[in-house]
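S.K.: sharing a sequence plus its predicted fold:
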Amino acid sequence: MVSRNADNDQVVGFLCSTLTTADLVTEESMSTHEPEGKTICLHSVCVAPHARKQGIATELLKAWIQRLKQVNETNSFKKYNRIAILSRPGLVAFYENVGFRKLGVSKVVHGPEPWIDCILEL
């Protein structure tokens, strides 16, 4: 999903995700896509530097989450169970603000700083 500048149609933000059969983001799910998965791994929420601190990431996430809920409602079966993310500790409050729940320190290790598992049940 992308967010575009209304004036010039330039992309100012985007989300990147894959599906997994696991309940959380794992080392393996960071580099694979399992089409039959019911957990959406949100890998990136990116906003252009000049467009940050304007609520774009929040609105992009809210619109995306709403779209996923609509997909679940319009199918005869629940297509997606949850969205899972790995968050830096300083961004947990941002994700909680749009509905995610903090689970704790992730088993996934990338660099010296811990990652935090967060989920949003759909």
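M.R.: Nice, I can see it. Residues are numbered from 1 along each chain as shown.
S.K.: C-alpha only now, for contacts and for neighbours.
M.R.: Fine.
S.K.: measure stretch 17-36 end to end?
M.R.: Its start and end residues considered, stretch 17-36 measures 14 Å (C-alpha to C-alpha, to the nearest Å).
S.K.: surely Arg92 forms part of a helix?
M.R.: In this structure residue 92 is Val, not Arg. Yes: under DSSP: H, G, I helix; E, B strand; the rest coil, Val92 falls within a helix.
S.K.: and the comparison structure, right after this:
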Amino acid sequence: MMDKIRQVRKEDLYAIIEIEAICFPAAEAADKKSIASRIDTFPESFFVAEKDGRIVGFINGAVTNDRTIRDEMFEDAGLHINDGAYQSIFGLDVIPEYQHQGIAGRLMRHLINDAMIKGRKGLILTCKEHLIGFYEQFGFSSLGLSESVHGGAVWYDMILFI
């Protein structure tokens, strides 16, 4: 079991870069510049999971008025809209040795609850086909094949209305 979920801090950058590189193929992983920009631009929607003082996972995403994620949103944190309608999820990462312990679910519920408190209309994400069922557990619905070609992968748009 993890110790806590907390808002990201600037000094978390290198731990997050390492986790991102472990959890995603190079073509899909956010680079140092992109992650640093996310931490600077929307720390209020970027949370980390800690176990024994070590970051073992995180969840993050910009806020937007769009109902689906566009590829440029991954690279341009400036597209974040503080009072936007939808909380996006760019990444939900958990280090492999801590997977299947409920950490991803706790991070997801934390961000959903945070979005509800902030009065968002819902949450949006893109995922690979094999993860659709995972996100459906939290109430997300598939909108079908995404226009995203991020990292050269096939993605599906998901939405959760709250």
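M.R.: Here it is on my side, so go on. Just so it is clear, the model here is predicted, and its values are computed rather than measured.
S.K.: which one's the longest helix in the second structure?
M.R.: The single longest helix within the second structure, with elements called by DSSP state H, is helix 103-117.
S.K.: pull up the aligned stretch in the first structure for it.
M.R.: Using TM-score structural alignment, helix 103-117 of the second structure corresponds to residues 56-70 of the first structure.
S.K.: buried residues, the matching stretch. List them.
M.R.: Of the residues in stretch 56-70 of the first structure, 56-58, 60-61, 65, 68-69 count as buried by neighbour count, 16 or more other C-alpha atoms under 10 Å.
S.K.: for the residue nearest the centre of the first structure, which non-adjacent residue is closest in space?
M.R.: Nearest residue to the geometric centre of the first structure (C-alpha atoms, centre = their mean): Leu42, 3.1 Å. Spatial nearest neighbour of Leu42 of the first structure, excluding adjacent residues (C-alpha to C-alpha, 6 or more residues apart in numbering): Ser17 at 4.4 Å.
S.K.: how close does the one you found get to Val11 of the first structure?
M.R.: For Ser17 of the first structure, the distance to Val11 of the first structure equals 17 Å [C-alpha to C-alpha].
S.K.: ok, Val45 of the first structure next?
M.R.: 13 Å.
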